[in-house]
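**Q** All I have is the shape, not the residue letters:
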């Protein structure tokens, strides 16, 4: 995936303008966060571990330009595991840790939270609600509709959003013609991984999959 703008200097004006929606989204996430989620045994540990894993996964990257890299995203899986509010909070913490650990630009913090946390988490939540509204309430609809195809769309939307924003903020930077194609190919591969992990969690660790409702998808089937 192509995600985040950690090292290219964003102008203070755009940094503040884009940080506004990110701050509002974080405040909304903190307001709607259900703390009882973290009181469920092993969920808090899984949430903390996912933050650390995200930082490590983002570091395993293939450079395209000095501040443009291809790497796994992980955000689609986090959204399905913990839901929108908790996922936005956790991914935002991971972004701050990545910025601190690898000397990223703190001025870009709001931009990265918007691109890597807010947009994918809200889109993932929208897809989940629409599949529940219009498709049969069946376990395989969740696994394939959200775990595979949903993850593909979420990761692709995050990558495309980053490409579009980079082209607006840095019009003189030339993006390689095949970068988007490789990004979409990597999103396709990650969708298989997310679908596999979601299936494993649904069977063996359903408590880690907060968006999977047993009463909705399994009862009476």
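**A** It's in. Here the structure is a predicted model, which is why all the values come from computation and not from measurement.

**Q** switch to C-alpha atoms for all contacts and neighbour counts from now on
**A** OK.

**Q** The protein: helices as residue ranges?
**A** 12-32, 36-39, 43-59, 75-101, 109-113, 119-134, 139-140, 151-169, 179-204, 214-217 (DSSP state H).

**Q** just these: most buried one?
**A** helix 109-113 (a mean of 25; mean count of other C-alpha atoms under 10 Å).

**Q** what separates that helix from the chain centre, distance-wise?
**A** 13 Å (C-alpha atoms, centre = their mean, to the nearest Å).

**Q** now what about that helix, what contacts it?
**A** For helix 109-113, contacts defined as C-alpha atoms under 8 Å, 6 or more residues apart in numbering pick out 4-6, 15-16, 18-20, 22-23, 91-92, 95-96, 99.

**Q** Against that first model, consider the following:
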């Protein structure tokens, strides 16, 4: 077996630097006015963090050696916007570190692969759907939420497979392969969870969803 390309300490330091940079940059665009003097918004934000931690206990452990769980990054991004979503994911990882849920290779690697990358992808996906497809509630729920939620799992699992593959040759190859084959199994659950949650909130609590604009998605059709 050849020498490891990565050691765990070097991985953690690199991930910590990326995570810190992302959080500092996102802090500049945090829309604090949405929380200031709004008790409902504050309750929704912190309840969301609790839910993100709870998702870590919905473990899928059918593949030996892997402990898989829902991420919730797509819902956080659509509900709070990317800046608040990054901080919500970061706080949920910190809270999870003090529970039995466990972390993936440490706090920073867990956040980068399961929080930062899925949030960034979800924001890009939302922008593409909003600008390339018709703007209506069905497209929002199915193309943005369902499909976006599924693809966040693909992004996270690809990232983790890549990291594991570089950690050490040989023994890690099977683990990396397991992350890849787990993606299709997990993406459907994340898709239905994300799409279902967003459909319910759009219908009953649209004010909780930062990415949903009534004027844009519920506008009546115009005659050509």
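**A** Arrived safely, thanks for sending. Computed from a predicted structure; not experimentally measured.

**Q** Let me know which of the helices of the first structure is the nearest to residue 65 of the first structure.
**A** Closest to residue 65 of the first structure of the helices of the first structure, according to C-alpha to C-alpha: helix 179-204, at 9.9 Å.

**Q** Report the angle between the closest one and helix 151-169.
**A** Relative orientation of helix 179-204 of the first structure versus helix 151-169 (axes from the mean of the first three to the mean of the last three C-alpha atoms, to 10 degrees): 150 degrees.

**Q** on that earlier part again, any chance of the helices of the first structure in JSON lines, plus distance to residue 69 of the first structure?
**A** Shown next, in JSON lines, are those (distance: least, C-alpha to C-alpha, whole Å):
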{"stretch": "helix 12-32", "distance to residue 69 of the first structure": "21"}
{"stretch": "helix 36-39", "distance to residue 69 of the first structure": "33"}
{"stretch": "helix 43-59", "distance to residue 69 of the first structure": "9"}
{"stretch": "helix 75-101", "distance to residue 69 of the first structure": "14"}
{"stretch": "helix 109-113", "distance to residue 69 of the first structure": "14"}
{"stretch": "helix 119-134", "distance to residue 69 of the first structure": "18"}
{"stretch": "helix 139-140", "distance to residue 69 of the first structure": "33"}
{"stretch": "helix 151-169", "distance to residue 69 of the first structure": "11"}
{"stretch": "helix 179-204", "distance to residue 69 of the first structure": "9"}
{"stretch": "helix 214-217", "distance to residue 69 of the first structure": "38"}
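
**Q** Matching residue 75 of the second structure against the first structure, which residue comes up?
**A** Structural alignment places residue 75 of the second structure opposite residue 77 in the first structure (criterion: TM-score structural alignment).

**Q** can you check residue 117 of the second structure too?
**A** Using TM-score structural alignment, residue 117 of the second structure sits opposite residue 119 in the first structure.

**Q** and that match, what does it touch?
**A** With C-alpha under 8 Å, 6+ apart, residue 119 of the first structure has these contacts: residue 158.

**Q** ok, it to residue 75 of the first structure distance?
**A** Using C-alpha to C-alpha, to the nearest Å, we find residue 119 of the first structure at a distance of 10 Å from residue 75 of the first structure.

**Q** Likewise for residue 162 of the first structure?
**A** Taking C-alpha to C-alpha, one finds residue 162 of the first structure at 14 Å from residue 75 of the first structure.

**Q** swap in residue 163 of the first structure?
**A** Residue 163 of the first structure sits 17 Å away from residue 75 of the first structure, going by C-alpha to C-alpha.

**Q** tally of neighbours for the nearest residue to residue 12 of the first structure once chain neighbours are set aside?
**A** Using C-alpha to C-alpha, 6 or more residues apart in numbering and skipping the chain neighbours, the partner closest in space to residue 12 of the first structure is residue 107 (7.3 Å). Counted by other C-alpha atoms under 10 Å, the residues lying close to residue 107 of the first structure total 18.
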